[in-house]
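*Asks:* Fold the following for me, if possible:
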Amino acid sequence: MVLRNYSDHTIKAYSSLISRFLRQWDNEQIENLSTNQINDYIYELVTDNNYSRSFQNQMINAIKLYYRVMYGRLSEDLEAPRPKKERKLPIVLSREEINSIINVISNKKQRVIIMLIYATGVRLGEVIQIKLGDIDIDRKLIFIRGGKGKKDRIVPLSDKLYQNLRGYISMYKPEEYLFEGNGDSHYSARSVQQILKRALIKAGIKKNASVHSLRHSCATHMLESGTDLRLVQEILGHTSIKTTEIYTHISTRNILNVQSPLDSLDF
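*Replies:* Model (predicted):
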């Protein structure tokens, strides 16, 4: 998986799933398991534990990779049925809610982390990997290195974010990573999640929002402000425009202009 340039997260997840799968069978059985046996294993695991669609897909991908690498079996020989794709709209915070979240965070570093995620739409795993050298002050850009799919991209550095970043850097004086944690490493993903969790409670926001909701909110608010869909796709680092199009379904730019038939009644 390392040679195939899989991310550390994917390697860890696949390794865990494959180990779990192998523990269910004798060594002599594994090579000659039929597709039906594998499908039955996945079905029982998912239904007994009520696992999500994404977990099921990840399990199928991990098992297929194992058989392709270890035994040369083609993917077509292990055609497990994929779960039906869910159509869930992402959770989006309003501008007022974002403002409240930022205002209740008193710690400068924590405040700037949340601001940066919302301002640029970067993923949680990306924001903690940003280094000082990735910030181009003159061009007002931030380089995102090795994002999802191992792809680099640039995101804009807004004036307000720049001013807050400059104040943060002057105060904390990070040396390598923009947001440093304990020791020589970067800030942890868990710590960022806790920042938002506490801020949501303090701001009295009841939505089941996560750090990724800041990314969803960034994309939605950019579209509502008139930013071109293709540009939003580039900023978010989406491979397919179809992924970005989900935000057109939750943008209020057009839907709020629709007149309800109730408003035309005279009562």
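
*Asks:* make it CA atoms for all contacts and neighbour counts henceforth
*Replies:* Noted.

*Asks:* How about stretch 251-262, which residues are buried there?
*Replies:* By neighbour count on 16 or more other Cα atoms under 10 Å, the buried set for stretch 251-262 is residue 251.

*Asks:* for it, how far is the first residue from the last?
*Replies:* Length of stretch 251-262, first residue to last, Cα to Cα, to the nearest Å: 22 Å.

*Asks:* cool, stretch 164-178 as well?
*Replies:* Its first and final residues considered, stretch 164-178 spans 13 Å by Cα to Cα.

*Asks:* just how off-centre is that stretch within its chain?
*Replies:* When distances are taken as Cα atoms, centre = their mean, to the nearest Å, stretch 164-178 is centred 24 Å away from the chain's centroid.

*Asks:* Touching that stretch from outside, list them.
*Replies:* Contact with stretch 164-178 is made by 108, 109, 112, 128, 129, 130, 131, 132, 133, 180, 185, 186, as judged by Cα atoms under 8 Å, 6 or more residues apart in numbering.

*Asks:* ranges for the helices of the stretch 151-267 of the chain?
*Replies:* Taking DSSP state H, counting those that start in this stretch as the criterion, the stretch 151-267 of the chain carries its helices at 159-172, 189-203, 211-224, 229-236, 241-244, 252-255.

*Asks:* which of the ones you listed sits most buried?
*Replies:* helix 211-224 (a mean of 23; mean count of other Cα atoms under 10 Å).

*Asks:* which helices and strands sit right next to that one?
*Replies:* If contacts are counted by 3 or more Cα pairs under 8 Å, 6 or more residues apart in numbering; DSSP states H and E, helix 211-224 sits against helix 108-120, helix 189-203, helix 229-236, helix 252-255.

*Asks:* Need these in CSV (columns: distance to residue 29).
*Replies:* Output for the helices and strands packed on helix 211-224, formatted as CSV (distance: least, Cα to Cα, whole Å):
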stretch, distance to residue 29
helix 108-120, 48
helix 189-203, 40
helix 229-236, 44
helix 252-255, 55
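
*Asks:* Next, the structure of the following sequence, for comparison with the previous one:
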Amino acid sequence: MTELRKRMMEDLQLAGYSPRTTRSYIDTVRVLAKHYHRSPDLLTDEEIRDFFVHLVSERKLSRSSITVYLCGIKFFFEKTLKRKLPILDIVRPRPQKRLPVVLSQGEVQSVLKRVKRPVYRMALTIIYACGLRISEGIRLKTSDVDGQRGLLRVRAGKGGKDRLVPLHSHPLELLRSYYRAHGKGSPFLFPQKKAHIAADSLQKVFRAALKESGVDKPATVHTLRHSYATHLVENGLDIGTIKEILGHTSIVTTNIYTHLTERITARIHVSLDGMMTGLQQ
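*Replies:* The predicted structure is shown next:
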């Protein structure tokens, strides 16, 4: 490891970034250096500009990928090197307003029942039942479950924040049965060897179950979180409460779940019945 990379890693750790984000940011600077075959601290402003043009016009990276490069490289120059790069202030990927992929309640059940290994099926069940991010779900410990109050403690979620989320009695009973049969001997609810199950392993299991179920949607494990929030909206829970459960910083993020849901669409069609009956060809 070069001295620069070591210093950037330490700066990211001191700033409180997660190991995953740290790896991603360091990798952006590594790709930048490899592109020019030179140490990144020797690059000019114009070369940095050309690199982002390359990412956009030649590699055609997505908005989210460009944003990771922007954040990683900006951190390296402004925090580690203490060097201001004006060009980075104009690199702003155009926002993409996409609705999340959502599974119906029946589709969620269809997918989950095709997961054979108990540890993966229970992990996916709790991720859906509590609206968790995959990173939050796989790291759950037995001490995070408050069965008396029907709550689950999510530790160090996005932004390093802890939060409590409701744990319904039915998934709680499923979790207790699972733990009695499979979970003992580890502090983690979903253990794998001496640690917890890996996110990529859980994604692989989910994709296989999705394919077997015949549900034709581009869903991932994170889709379970989107589906949970959408189903809460369908059942009339206010958006402010959903924001707190999901751990969003801004209500703007949560508002994406006010898209057309199945029940809203059904009510619209009822309203349209009278309006459209008299239409003729």
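
*Asks:* on that earlier part again, let me have the contacts of stretch 164-178 of structure 1 in a markdown table, extended by neighbour count and distance to residue 81 of structure 1.
*Replies:* What follows is the contacts of stretch 164-178 of structure 1, written out as a markdown table (neighbours: other Cα atoms under 10 Å; distance: Cα to Cα, whole Å):
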| residue | neighbour count | distance to residue 81 of structure 1 |
| --- | --- | --- |
| 108 | 15 | 49 |
| 109 | 20 | 46 |
| 112 | 20 | 44 |
| 128 | 21 | 36 |
| 129 | 23 | 36 |
| 130 | 20 | 39 |
| 131 | 20 | 42 |
| 132 | 16 | 45 |
| 133 | 13 | 45 |
| 180 | 21 | 43 |
| 185 | 13 | 41 |
| 186 | 19 | 40 |
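
*Asks:* farthest pair in those residues?
*Replies:* Greatest spacing in the contacts of stretch 164-178 of structure 1, by Cα to Cα: 108 and 133 (20.6 Å).

*Asks:* coming back round to it: please identify which of the contacts of stretch 164-178 of structure 1 is nearest to residue 76 of structure 1.
*Replies:* Relative to residue 76 of structure 1, the closest of the contacts of stretch 164-178 of structure 1 is residue 129; by Cα to Cα it sits at 37.4 Å.

*Asks:* Figure out the helix or strand that that closest one lives in.
*Replies:* Counting by DSSP states H and E, no helix or strand carries residue 129 of structure 1.

*Asks:* Please say which position in structure 2 it maps to.
*Replies:* Under the alignment (TM-score structural alignment), residue 129 of structure 1 maps onto residue 139 of structure 2.

*Asks:* Check the gap between its match and residue 161 of structure 2 for me.
*Replies:* Distance from residue 139 of structure 2 to residue 161 of structure 2, counting by Cα to Cα: 14 Å.

*Asks:* Give the other helices and strands that the lengthiest helix in structure 1 contacts.
*Replies:* Counting residues, the longest helix in structure 1 under DSSP state H turns out to be helix 53-71. If contacts are counted by 3+ Cα pairs under 8 Å, 6+ apart, helix 53-71 of structure 1 sits against helix 8-22, helix 35-49.

*Asks:* Assumed residue 152 of structure 2 was part of a strand.
*Replies:* Yes - if the criterion is DSSP: H, G, I helix; E, B strand; the rest coil, then residue 152 of structure 2 is within a strand.

*Asks:* Now it: closest residue in space that isn't a chain neighbour?
*Replies:* Spatial nearest neighbour of residue 152 of structure 2, chain neighbours left out: residue 145 (4.9 Å); criterion: Cα to Cα, 6 or more residues apart in numbering.

*Asks:* wouldn't that neighbour be in contact with residue 151 here?
*Replies:* Yes - taking Cα atoms under 8 Å as the definition, residue 145 of structure 2 is a contact partner of residue 151 at 6.5 Å.

*Asks:* residues touching the residue opposite residue 127 of structure 2 in structure 1 once aligned, list them.
*Replies:* Superposed on structure 1 with TM-score structural alignment, residue 127 of structure 2 falls opposite residue 117. When contacts are counted by Cα under 8 Å, 6+ apart, residue 117 of structure 1 is found next to 123, 124, 127, 214, 215.

*Asks:* With distance to residue 244 of structure 1 as extra columns, can I get those residues in JSON lines?
*Replies:* Formatted as JSON lines, those follow (distance: Cα to Cα, whole Å):
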{"residue": "123", "distance to residue 244 of structure 1": "14"}
{"residue": "124", "distance to residue 244 of structure 1": "18"}
{"residue": "127", "distance to residue 244 of structure 1": "20"}
{"residue": "214", "distance to residue 244 of structure 1": "15"}
{"residue": "215", "distance to residue 244 of structure 1": "12"}
